[in-house]
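> generate coordinates for the sequence data below:
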Amino acid sequence: MKGIFLTLFVGFLLFIGLFCMRRTKTLNDFFLGGRSIGPWLSAFAYGTTYFSAVIFIGYAGKVGWGFGLSTLWIVVGNTLVGSLLAWLVLAKRTRQMTVRLNTLTMPQFLEARYQAPGFKVFAAGVIFIFMIPYSASVFMGLSYLFERVFDIPYTVAAIAMAVLTAMYLITGGYRAVALTDVVQGTVMVFGVFTLLYYVLGAPQVGGIGQVVSKLQAIDPQFVAPAGPPGWLPIASLVLLTSLGTWGLPQMVQKFYAIKDEASIRPATIVSTLFALVITTGAYFTGSLSRLFFDEMPVDALTGQPNPDLLIPQIMITTLPEWAITLILLLVLSASMSTLASLVLVSSSAVTIDFIQGLNPKLSDGRKVGLMRFFCLVFIALSVILTLAKPTIILSLMAISWGTVAGTFLAPYVIGLYWSKATAKGAWISSLTGLTISIVFSFYVKLEAGLLPTIGVLAMLIPLLVLPLVSMVTEPLSDSHLKKVFGKSFPTKTRVAKNKKVEQV
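The predicted structure is shown next:
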């Protein structure tokens, strides 16, 4: 049964890729679907990019094991801040401003917004380098799951997933990703409800009414508001995984591509509900892991405790075969969309933001060909890192997420609303976030428990640096700001000698 469903799913992805290939003629088509993606496609694309194998396999299990029920604060943050507020605050302004500036990517937008030569190349380098460990973390999560559920060797699973991602993404581009996301998102929703049904019904849990008492019997801290580690670690995880999405190029891309402003409201609602369902399923299951294990499962290859095995082991011991197959498709669905978005954004950093800048006369066909080539390069580099297994999934995700969000959050978000933000303010704030994340991550020797806090500092400190620097540096011209902000740019007035108000 598992093999049949998996074959049908893979066949569907490849069919969609080939179907969309004939409509993918220009760079705009390949990267943004021609800016014609409707509300449902946009909402599911946002949600399935947000949540991947990392959350179901590594992240939710490890956090739930350490924090207990206080893990559910992440559900609140991801739903209200990472989804609802992200759409309300960013979507409309982002689409309007990127259309006015004729930009397709985050690096293009930042260079055009701040008239900052070199910013595009700098931003493209950050994206390409630090998206690789994020992508590798997704491949790792998938490979662990296939190894446990299908007995497919880790290496074989990683390479197979890479080939599948390359085949359906390179043929159809973003339009193929968006179309498959609706089906993938639907699978994820049904999978989450199935997972919760069997986990709550397992003898180790005994129903939702027994959760609090059983966790409390193990350790009262597991039902406390902040869990055993305390408020700072859980607050850091909430901020990193919620506010951090505001600065991630693969998330922001969904606002660029949406069809029109009327589509934003329904997309906001669907995306928020989707986040609530998916995060509840993942993190609530993770918070119950102490009920299933007295000690953390040990990796058979390394002989070391591995939190990435918690949820796969729960699935194997709790769910029937058909439900395991559905959950496998859930994780595969979430991961394929995330991988596709990461690969698209990273390859665009080289093609659109670097090569096109050096040779603006490239034809559309040549640009699309280069995008496809660098998609392959990015996937290959991610798989190499995946096979090396440098650290656990949580560390890989925290490093890349914190670094990229720390580099882009301040200049992007403040730049959407504050006309007095300057080029030097944007540069210094980005370099501040990048430096904090890299230097302190290596200073603590990539200690997984400290990486989320470092990522949060890398995001928040630049939000203070940018306005402070902007106040004492040269402002951008009014003519440029009028182009950037359009009608929302505040027009200066003066009183003429004839006492009539003239607009300058």
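
> going by C-alpha atoms from here, please, whenever you check contacts or count neighbours.
Will do.

> what are the boundaries of the helices in the stretch 101-250 of the chain?
106-114, 119-149, 154-201, 211-218, 231-242, 249-257 (DSSP state H, counting those that start in this stretch).

> out of the ones you listed, which comes closest to Lys389?
With C-alpha to C-alpha as the criterion, Lys389 lies closest to helix 119-149 of those, at 7.8 Å.

> another one to check against the first:
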Amino acid sequence: MTGHSAVGWVDIVVILGYLLTTVYLGWLGYQRTRTGADYLVGGRSVHPIIMAVSYGATFISTAAIVGFGGVAGLFGMSLLWLTFLNIGVGILLAFTLLGEPTRRLGHHLGAHTFPELLGARYQSKGIQIFAGLLIFVFMPLYSAAVMTGGAVFAATQFDVDFEVALLVFALITAAYVIPGGLKAVMYTDTFQGLIMILAMAYLLLFAYTSLGGVSAAHQYLTGMADLVPAPLQAMGHQGWTAMPKFGWGATGYDLWWTVITAIILGVGIGVVAQPQLVVRFMTVRSRRELDRAVPIGAVFILFMTGTPFAVGSLSNAWFAQHGPLLKGQVVKEIDAERGHALVGLMKETSPGRWEPVINPKTNQPATAPMVVVAHQPAQDGQGAPVDLVSGRAPTVVYAKGDADQIIPTFINTALPRWFGLVFFLALLAAAMSTMSSQFHTIGTAAGRDLYERITGKHGTEPSVLAMRIAIVIGLLVSVSISYNVREEYVIARFTAIFFGLCAATFLPAYVGGLFWRRATRVGALASMTVGMLVSLFWLLLVKAKEASAIGLVQLVTGGKTSLLADYPNWPSVDPIIIALPLAMLTLILVSAVTKPSDPQHLRRCFPQYAAPQATTL
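You can find the predicted model right below:
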């Protein structure tokens, strides 16, 4: 593979400049962190532009750019519906409907974290501990996904070991989130968000101009529908510009249920219940700042999700038109008459000596992107590599389709060297902005919501030291997961799992606590329990991809990949479709038959509904 590997002095200078700027902003946040409120919610005085970009940069990570961008390379532009939901739900609905009530309730109750907000609203120490424990246990999955995306690209871009790249990511993030708190996180998020926007704008412009414009690019990609590999066609893939085949009761509809329930609904709805995002609403002074942040956040999300989803799909057309600068070896012949084959990547280690290119994530031989065009007939020839850049008649080549490799491969082969470095910094920014908030949330959940609530050792200001220690623990757990789990689709899968779990567990209690005064402590706790247990049951025993990877279902069923393996489509349905409605119903029914909250407490939570006080003239 003729990707960009050698690290030159210009690369080092640019990367050092980026890191020094990040360190300076982290130090600035540290200097302005004087109290526990500063550390937890930025002193509740953050500028709306900083809040909006920080919200978006926290939301968007390598999971969206590398993970879901790569999934778009496999499944097509149907993922753009996730961009629509991210803007409609994650920005417009979240900021206009949930943002002000969350900010107001957090201020009235003096809440600094999402679990503390729930616990204070329902006057329940147990709810706060439950929420904090779930965050501390499961958020490392999401952190590991983000780390993996950044580390894989760094390993590919600079030809370094995956483990080295992973260690660098972890150390850089720890360097500013541990001392600086949320102010440092939000300052660096804003800087990193600017880099991400510039990189995405250029990437989108390049993709369309290299394919002859928007109309020509989409027409060409539409015309490639017959090149969809057979396994994806069998799942219902109808081309990269078409929605998957819709229906129920046959395996030919599996892709629709995967794309719609797991990716679009799971992530699109789950975003409004993300603890690290909800706390952003409590960092501003008034509703005016929230309203001013909406257009900024919407444009940011449009660029940061729309671009990788579109480019991931268009990469198939680019590879087919231009042919990547790759050398490979036929692994499997698919259609001899049409010249279709699976090609493994090869590199020349010495004159006449070739070795497979190793995927740094899986430590297995790497395959080419989804669809490429070989300019020489695909023949094995006694193990000699197929030259994909000699000027012969084109031959279509299929590849295995490792989603996590599609975007890095496109960047390394299609774009100039300098952009590879800029894009690496954008990925570094995306990963670090998200990881910093994740670790901040992990630390505050363990330090404030668990340690302080369980031990009772807290005063007027939270123990920042305890939180910093908890962040280190969370960081070590996340690095361990990222180091040991190297399966395919790990980035998108871990992200979807965590988002869906948060939606099912937190969303009914969160929204009910904001708008429904009749929601009770018992109802909220029951709802959270049902949402979490149903989600975990579905992931462990029903959802085929996750259940088979975990392995418990094989022991229960004697080798099947799902409890419902004999019932088509059910193993492709995401837990959020089952767990979230059940959790909502539980909140409503249990709250209706249990003791209402204390009226005086409700007046404190909702002073806008309290009876006006009599005045004397």
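
> what TM-score do we get after superposing?
Laid over one another, the chains give 0.91 as their TM-score (TM-score structural alignment, normalised by the length of the first structure), with 489 aligned residues with a C-alpha RMSD of 2.3 Å.

> before we move on, back to that, out of the helices of the stretch 101-250 of the first structure, nearest to Val469 of the first structure?
Here helix 106-114 is closest among the helices of the stretch 101-250 of the first structure (C-alpha to C-alpha), at 13.7 Å.

> okay, and the closest one goes to which residues in the second structure?
Mapping helix 106-114 of the first structure onto the second structure (TM-score structural alignment) gives residues 114-122.

> got it, and stretch 252-264 of the first structure?
Aligned by TM-score structural alignment, stretch 252-264 of the first structure falls on residues 278-290 of the second structure.

> if we can go back for a sec, with distance to Pro360 of the first structure as added columns, please give the helices of the stretch 101-250 of the first structure in a markdown table.
Output for those, formatted as a markdown table (distance: least, C-alpha to C-alpha, whole Å):
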| stretch | distance to Pro360 of the first structure |
| --- | --- |
| helix 106-114 | 13 |
| helix 119-149 | 14 |
| helix 154-201 | 22 |
| helix 211-218 | 60 |
| helix 231-242 | 37 |
| helix 249-257 | 21 |
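
> now render those helices as JSON lines, adding mean neighbour count.
Output for the helices of the stretch 101-250 of the first structure, formatted as JSON lines (neighbours: other C-alpha atoms under 10 Å):
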{"stretch": "helix 106-114", "mean neighbour count": "24"}
{"stretch": "helix 119-149", "mean neighbour count": "24"}
{"stretch": "helix 154-201", "mean neighbour count": "21"}
{"stretch": "helix 211-218", "mean neighbour count": "16"}
{"stretch": "helix 231-242", "mean neighbour count": "21"}
{"stretch": "helix 249-257", "mean neighbour count": "25"}
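
> show me how far stretch 309-325 of the second structure is from its chain's centre.
23 Å (C-alpha atoms, centre = their mean, to the nearest Å).

> got it, and stretch 442-456 of the first structure?
Distance, stretch centre to chain centre, for stretch 442-456 of the first structure: 19 Å (C-alpha atoms, centre = their mean).

> buried residues in it, which are they?
Neighbour-count burial for stretch 442-456 of the first structure flags Leu446, Ala448, Gly449, Leu450, Leu451, Pro452, Thr453, Ile454, Gly455, Val456 (criterion: 16 or more other C-alpha atoms under 10 Å).

> and of those, the nearest to Ile436 of the first structure?
Looking across these and measuring by C-alpha to C-alpha, the closest to Ile436 of the first structure is Ile454, at 7.3 Å.

> which residues does the alignment partner in the second structure of the closest one contact?
Applying TM-score structural alignment, one finds that Ile454 of the first structure aligns to Pro575 in the second structure. Pro575 of the second structure makes contact with Ala262, Gly500, Val534, Ser535, Trp538, Leu539, Lys543 under the criterion C-alpha atoms under 8 Å, 6 or more residues apart in numbering.
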